[in-house]
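Engineer: sharing a sequence plus its predicted fold:
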Amino acid sequence: MLQEKTIAIIKATVPVLEVHGEAITRRFYERLFEAHPELLNVFNINNQRQGRQQAALANAVYAAAVHIEKLDTIIPVVKQIGAKHRSLGVLPAHYPIVGEHLLGAMRDVLQENATDEIISAWAEAYGIIAQAFIDVEKELYEAAAEQPGGWEGLRSFRITRRIKESDVIDSFYLEPLDQKSIAAFQPGQYLTLQLKAPGVDYAQMRHYSLSDSPNKSYYRISVKREDERDTTPGGLISRYIHSLSVGDTVEVAAPAGEFIIPENTQPLTLLSGGVGMTPFMSYMNTAADQASERHIVWIHAALNGDVHAFAEESEQLAERLTHLTKRVVYERPTDRDERDKQFDAKGYITADVLREAGFHPEGLFFICGPEPFMRAMYHLLTKLGVKQENITFEFFGPASSIEAQAIAN
């Protein structure tokens, strides 16, 4: 437990963090990588270049300061981040290193305003927060290694099949090189791959949703190739994955993730944008295998039919799931799309699209896709009276505040 004096000091720094939070986290990463370049393999270099990682850490530090007297409220976030830490190989020994450079960055940026009293208070608070992560991650490491077919660290898998799903998305079927059994997973979870792209000095870790049902001899991930667009750089690792062939091997951490749909009878609405449909493909395949009778509305948004992955497979699933209502929305349909009528609405997912599909406002809602899409869907759902606690979304980059940004827009 934190002392009352410590809590008061931390709360007093909230206005300072609002102003200087991102400068502190930028300086933190500079210090961290200068002292420990080996940790570069844990962080997505594109997110670093775009400032997303720095902004996400600033949000996390700010949230810790705001909720410092009731840290139990952030435990669900600790579990979500802890799952990613486990898949990335974050260890207890890393936390003192992070603490040292975070406090050092506060001193560097705030200078004389970073008094010994303030730094001491933050050191005490960081110790408690770090221990919460260490405790959660210990359980996750043990569960991953001790489950049937589980393993510790990384395991070598061979690409045994590669299927083109759209102009930009390919599915990769992965089987273990040792030919032993593999761990089961829950629909909505992901694999973490360690990949060493040519021209990069260190390996990179990436999360990819599992897109098929569990309990098979393989894992399937479906990866979008992120090409350069205007001023947006392309995805270094996604393009590298798309250069791989059947027979190539990759290093994989055991399945992880908290984007899991509870098994109950509540009506369910799934909203996906682009490659965000992959975790829902896993859920739908599993539901079809189990002959589920749950009421499900699934609305998928894509630019057009050329980039709409799993169009045929999802139609087959809709035929097997008699209680599923599926709708497809194309932002800018091609002439072929217009001719073949392979979509249900043009433009964006709107309240009218949701109502026509028969969604239940009192049910559960899961959203996956690009951040602007998730923000727009969250805003739409809350306007329609859906309770915030019934809305779940999935991040693969650094998590920013979808709720705050949606409300602000």
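Structural biologist: That came through fine.
Engineer: going by C-alpha atoms from here, please, whenever you check contacts or count neighbours.
Structural biologist: OK.
Engineer: SS state for residue 124?
Structural biologist: helix (DSSP: H, G, I helix; E, B strand; the rest coil).
Engineer: who's in contact with it?
Structural biologist: Neighbouring residues of residue 124 by Cα atoms under 8 Å, 6 or more residues apart in numbering: 2, 6.
Engineer: over to residue 108?
Structural biologist: Here residue 108 is in contact with 24, 27 (criterion: Cα under 8 Å, 6+ apart).
Engineer: in the protein, where's the longest strand?
Structural biologist: strand 154-164 (DSSP state E).
Engineer: now do it: distance to the chain's middle.
Structural biologist: Centre-to-centre, strand 154-164 and its host chain are 21 Å apart (Cα atoms, centre = their mean, to the nearest Å).
Engineer: can you pull the buried residues of that strand?
Structural biologist: Buried residues in strand 154-164, counted by 16 or more other Cα atoms under 10 Å: 154-160, 162.
Engineer: any idea which helix or strand comes after that strand?
Structural biologist: strand 169-176 (DSSP states H and E).
Engineer: below is an additional structure, to be compared with the one above:
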Amino acid sequence: MLTESAAAVVRATLPAVGAAIEDITERFYGKLFAARPELLRDLFNRGNQAAGTQRQALAGSIAAFATYLVEHPDERPDVMLNRIAHKHASLGVRADEYPLVHRHLFEAIAEVLGDALTPEVAAAWDEVYWLMANALIAIETRLYAEQGVAGGDVWRQWEVVARTEETPHVASFLLRPADGHPAPAFRAGQYVSVQVQLADGARQIRQYSLTGAPSATTRAIAVKQVTGTGGDPDGEVSHHLHTHVRQGDQLRVSAPYGDLVLEPGDAPLLLASAGIGCTPMLAMLEQLVATGHPGPVTVVHADRSPGDHALSGDHEALTAKLPAATAHFWYEDPDSGHRTGRVDLTDVPLETGTRAYLCGPLPFMRAVRGQLLDKGVAAADIHYEVFGPDLWLAQA
């Protein structure tokens, strides 16, 4: 952890650094992409960069990590680190890329802070950076070893063996390794990265949850086509997959990663999702059915209408196969025959010791998390998945 001298300096300068952190991260990304333009083209999400959400996420993670170090000097924020490391591993981030980040980040810090960045301040924040970086490198090294791959070498070619139109805006893709080797194992709730080459030559990457139970030869993903609103562009990768990818085509897919996985045991569970966030919950339900989970399972889902609820038949059928499971669906459509409006757990009974798993838009997860806390669910028992920059820790 931080040395006592560094902790004192970080504690004293955290307000100033925190106030400038978004300016720092904006300059950092400008420097990084000027030196390595291929990183923006082939690694970072260009949509998130244009919207500024990636910058906010990096700023939030640095500030959250530094704050945790000074408030809990004998601990480490492993939940945050594990989530970041899984995302990095799914992208194939390598240990030798951390010095590059360090160089451009500290150049940006020096420009923004100016004379306030004394040698003592620089040394203290350097210590913060390498504590975070080395922790991530260690976790990512372990994750790569667990998949039996060299650091960063997570990619394989997969063939699309079937495509199904689940709703007008969601398509599912059944995949198998193009080399004929067995598909790597995964845990219910995990995701893969998919990299596609776009018309301008960029090779953009997005993450998609694996659906269904593991088999020796195939894996499945469901992709919602992201349509831009309010002047925002359409989702580059989802648009490409919906428009161009058909049976017989090949995709570049990573090994599976993600820390939103079911813990062993028969504890009461709540699986809450909205929109395409149902995909990891379906994999969890399949696992619970396969293992004969005897405990109570409360399934909660929110969507625009029954017709927009992707894989709704599987959602209902899997819930019905569990001996102590109930499903509660909310739709915006007032004529759906189900509950309408926003998810309201007031009248949904939850047993003591419930573990909750959430996936969906951030406003949905914040609202459900708040309701769960009000119902007495322990904060440590509420787990979530965010696709895209993780802004939760900065704003929760």
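Structural biologist: Perfect, thanks for sending it. Just so it is clear, the model here is predicted, and its values are computed rather than measured.
Engineer: tilt between the longest strand of structure 1 and strand 169-176?
Structural biologist: Inter-element angle recorded for strand 154-164 of structure 1 and strand 169-176: 140 degrees (by axes from the mean of the first three to the mean of the last three Cα atoms, to 10 degrees).
Engineer: quick one: classify the residue nearest to residue 38 of structure 1 when sequence neighbours are not counted as helix, strand or coil.
Structural biologist: What sits nearest to residue 38 of structure 1 in space, not counting adjacent residues and going by Cα to Cα, 6 or more residues apart in numbering, is residue 202, at 7.9 Å. Here residue 202 of structure 1 is recorded as coil under three-state DSSP.
Engineer: tell me, how many residues neighbour residue 202 of structure 1?
Structural biologist: Residues contacting residue 202 of structure 1 under the criterion other Cα atoms under 10 Å number 15.
Engineer: and what of residue 298 of structure 1?
Structural biologist: Counted with other Cα under 10 Å, residue 298 of structure 1 comes out at 23.
Engineer: please report how far it lies from residue 168 of structure 1.
Structural biologist: For residue 298 of structure 1, the distance to residue 168 of structure 1 equals 22 Å [Cα to Cα, to the nearest Å].
Engineer: ok, now which ones touch the equivalent of residue 360 of structure 2 over in structure 1?
Structural biologist: Aligned by TM-score structural alignment, residue 360 of structure 2 pairs with residue 369 of structure 1. Shown in contact with residue 369 of structure 1 (Cα under 8 Å, 6+ apart): 272-277, 394.
Engineer: for residue 147 of structure 2, same thing?
Structural biologist: By Cα under 8 Å, 6+ apart, the residues touching residue 147 of structure 2 are 184, 255.
Engineer: and whatever residue of structure 1 lines up with it, what helix or strand is that in?
Structural biologist: Alignment note: residue 147 of structure 2 maps to residue 144 in structure 1; criterion TM-score structural alignment. Element membership for residue 144 of structure 1 (DSSP H and E) is helix 116-146.
Engineer: how close does that helix sit to structure 2?
Structural biologist: Comparison of helix 116-146 of structure 1 with structure 2 after fitting gives an average deviation of 1.7 Å (mean Cα distance after the TM-score superposition for structure 1).
Engineer: pull out the buried positions in that helix.
Structural biologist: Going by neighbour count (16+ other Cα under 10 Å), the buried part of helix 116-146 of structure 1 is 118-119, 121-123, 125-126, 129-130, 132-134, 136-137, 140-141, 144.
Engineer: ok, now stretch 266-273 of structure 1?
Structural biologist: In stretch 266-273 of structure 1, the ones that count as buried by 16+ other Cα under 10 Å are 267-273.
Engineer: among those residues, name the ones in strands.
Structural biologist: Filtering these for strands - DSSP E - leaves 268-273.
Engineer: may I see the buried residues of strand 154-164 of structure 1 arranged in CSV, with distance to residue 241 of structure 1 as well?
Structural biologist: Putting the buried residues of strand 154-164 of structure 1 into CSV (distance: Cα to Cα, whole Å) gives the following:
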residue, distance to residue 241 of structure 1
154, 17
155, 17
156, 15
157, 14
158, 13
159, 11
160, 14
162, 11
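Engineer: between the residues you listed, which is closest to residue 257 of structure 1?
Structural biologist: Closest approach between these and residue 257 of structure 1, by Cα to Cα: residue 154, at 16.3 Å.
Engineer: please verify my assumption that that closest one contacts residue 251.
Structural biologist: Yes. Using Cα atoms under 8 Å, residue 154 of structure 1 makes contact with residue 251 at a distance of 5.7 Å.
Engineer: what does residue 297 of structure 1 align to in structure 2?
Structural biologist: So residue 297 of structure 1 corresponds to residue 298, using TM-score structural alignment.
Engineer: without its sequence neighbours, what residue ends up closest to that match?
Structural biologist: Leaving out its chain neighbours, the residue that sits closest to residue 298 of structure 2 by Cα to Cα, 6+ apart is residue 270, at 4.6 Å.
Engineer: I'd guessed the one you found sits against residue 285; true?
Structural biologist: No. The criterion here is Cα under 8 Å, and residue 270 of structure 2 misses it with residue 285 at 10.8 Å.
Engineer: and residue 63 of structure 2, how far is that from residue 24 of structure 2?
Structural biologist: 12 Å.
Engineer: who has more neighbours, those two?
Structural biologist: residue 24 (24 against 20).
Engineer: quickly note the distance from the more buried one to residue 59 of structure 2.
Structural biologist: Taking Cα to Cα, one finds residue 24 of structure 2 at 8 Å from residue 59 of structure 2.
Engineer: make sure residue 220 of structure 2 is indeed in a helix.
Structural biologist: No. Going by three-state DSSP, the assignment for residue 220 of structure 2 is strand, not a helix.
Engineer: counterpart of it in structure 1?
Structural biologist: Match for residue 220 of structure 2 (TM-score structural alignment): residue 220.
Engineer: which residue is the nearest non-sequential neighbour of its match?
Structural biologist: Closest to residue 220 of structure 1 by Cα to Cα, 6+ apart is residue 173, at 4.6 Å.
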